[in-house]
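J.: take a look and give me a structure for this.
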Amino acid sequence: MSVRHLFTSLLVGLGPAAPAVVNALAQPDPTVYGWTTGRVWASAAALVGLAGAVIGGLALARSAGRVGTGTGRRGAVVALAAGLAGTIVGGVVVAVADGGPGAGYGIVGGYVALVVGPIAVLLGGLALNRSRRSHRVG
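T.: Prediction:
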């Protein structure tokens, strides 16, 4: 007699719900599919950090006089703020996660945010520093 048949015979009093309960109990892998709250927060943090990195890169290029006009100061400040927000939210997601990848806590997205966020802060800081120097000179 298989484990599934044993569970079914024990849960026969549950009526139509018995097969669903048996399937839920017989699943050894706790992998969660779909969007959970942790995954949403982690994805948002990673996307904010990525946007900050892109904006910081453009601001750095603008402050060097390669793209467009202006010093890129506004983009540098936006990159700093987005990178900081992505890093903080990603850190919180990683800190409160109870499981590893696939558990539904968003730990992979949190780690991505912890990598991309500081890159955005670095690029924004470099662009802000360069825009201050170019503003003093010219």
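J.: hey, let's count contacts and neighbours off CA atoms from now on
T.: Noted.
J.: in the helix or strand harbouring Arg62, what counts as buried?
T.: Assigned by DSSP states H and E, Arg62 belongs to helix 37-63. Across helix 37-63, burial judged by 16 or more other C-alpha atoms under 10 Å covers 38-39, 41-63.
J.: what of stretch 122-137?
T.: 122-131.
J.: which strands or helices does the longest helix seen in the chain pack on?
T.: For the chain, the helix that runs over the most residues, judged by DSSP state H, is helix 107-137. Contacts defined by 3 or more C-alpha pairs under 8 Å, 6 or more residues apart in numbering; DSSP states H and E place helix 107-137 against helix 37-63, helix 73-96.
J.: can you give me the angle it makes with helix 73-96?
T.: 150 degrees (axes from the mean of the first three to the mean of the last three C-alpha atoms, to 10 degrees).
J.: what's the angle between helix 107-137 and helix 37-63?
T.: Angle, helix 107-137 to helix 37-63, by the same axes, to 10 degrees: 20 degrees.
J.: could you also give me the structure for this second sequence? I'd like to compare it with the first:
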Amino acid sequence: MSVHLLAEPIAAASLTSGRFWSLVAALAGVIGLIAGGLALARMRSGNARRGAFVALTAGLLGMAGGGYVVAAAEGGPGTGYGIVGGFIALVLGLLAAIVGWLALSRARRVA
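T.: Modelled structure (predicted):
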């Protein structure tokens, strides 16, 4: 007979390693969204292509970090593994990658 122990909830104020890495990945996604938005807004300038690359790269990094946190989590929400932040980082990274790709494709047409 095997005994399955449920994971103990961790206080929301404590910063575990899983929560830290999900925050870092989400921050990369936010940076990518900002860079992509600025690249779309300044399409006529020469920095639009650079901003699109930054957005695309930051978005992919955010998705990779969020995916790692979600894959490594051994418990659900509230256990301290950062799974909620990992999912948020996945979504933000995906949005940043889409905006970066869109800005890059528009920058090619403008140039």
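J.: now what about the TM-score between them?
T.: Here the TM-score for the pair of chains, by TM-score structural alignment, normalised by the length of structure 2, is 0.88; 104 aligned residues with a C-alpha RMSD of 1.5 Å.
J.: about what we covered before: could you dump the helices and strands packed on helix 107-137 of structure 1 to a markdown table with distance to Val22 of structure 1?
T.: Shown next, in a markdown table, are these (distance: least, C-alpha to C-alpha, whole Å):
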| stretch | distance to Val22 of structure 1 |
| --- | --- |
| helix 37-63 | 27 |
| helix 73-96 | 31 |
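J.: of all these, which lies closest to Pro118 of structure 1?
T.: Taking C-alpha to C-alpha, helix 73-96 is the member of these nearest to Pro118 of structure 1, at 5.9 Å.
J.: quick one: that closest one aligns where in structure 2?
T.: Taking TM-score structural alignment as the measure, structure 2 aligns residues 49-72 with helix 73-96 of structure 1.
J.: buried set for the matching stretch?
T.: So for stretch 49-72 of structure 2, counting by 16+ other C-alpha under 10 Å, buried means 49-70.
J.: average distance between it and structure 1?
T.: With mean C-alpha distance after the TM-score superposition for structure 1, stretch 49-72 of structure 2 departs from structure 1 by a mean of 0.4 Å once superposed.
J.: show me how far that stretch is from its chain's centre.
T.: 5 Å (C-alpha atoms, centre = their mean, to the nearest Å).
J.: surely Ala120 of structure 1 meets Ala59?
T.: No - contact criterion C-alpha atoms under 8 Å: Ala120 of structure 1 and Ala59 do not qualify, at 10.8 Å.
J.: related to what we said a few turns ago, looking at the helices and strands packed on helix 107-137 of structure 1, spot the one closest to Asp29 of structure 1.
T.: Across those, Asp29 of structure 1 has its closest neighbour in helix 37-63 (18.5 Å, C-alpha to C-alpha).
J.: find the nearest non-adjacent residue to Ala107 of structure 2, please.
T.: Arg49 (5.8 Å; C-alpha to C-alpha, 6 or more residues apart in numbering).
J.: from Ala73 of structure 2, how far off is that neighbour?
T.: From Arg49 of structure 2 over to Ala73 of structure 2 the distance is 36 Å, taken as C-alpha to C-alpha, to the nearest Å.
J.: do Arg108 of structure 2 as well
T.: Taken as C-alpha to C-alpha, the span from Arg108 of structure 2 to Ala73 of structure 2 is 40 Å.
J.: spit out the contact partners of Gly110 of structure 1.
T.: By C-alpha atoms under 8 Å, 6 or more residues apart in numbering, the residues touching Gly110 of structure 1 are 42-43, 45-46, 89-94.
J.: rerun at 10 Å
T.: Going by C-alpha atoms under 10 Å, 6 or more residues apart in numbering, Gly110 of structure 1 touches 38-39, 41-46, 86-95, 97, 116.
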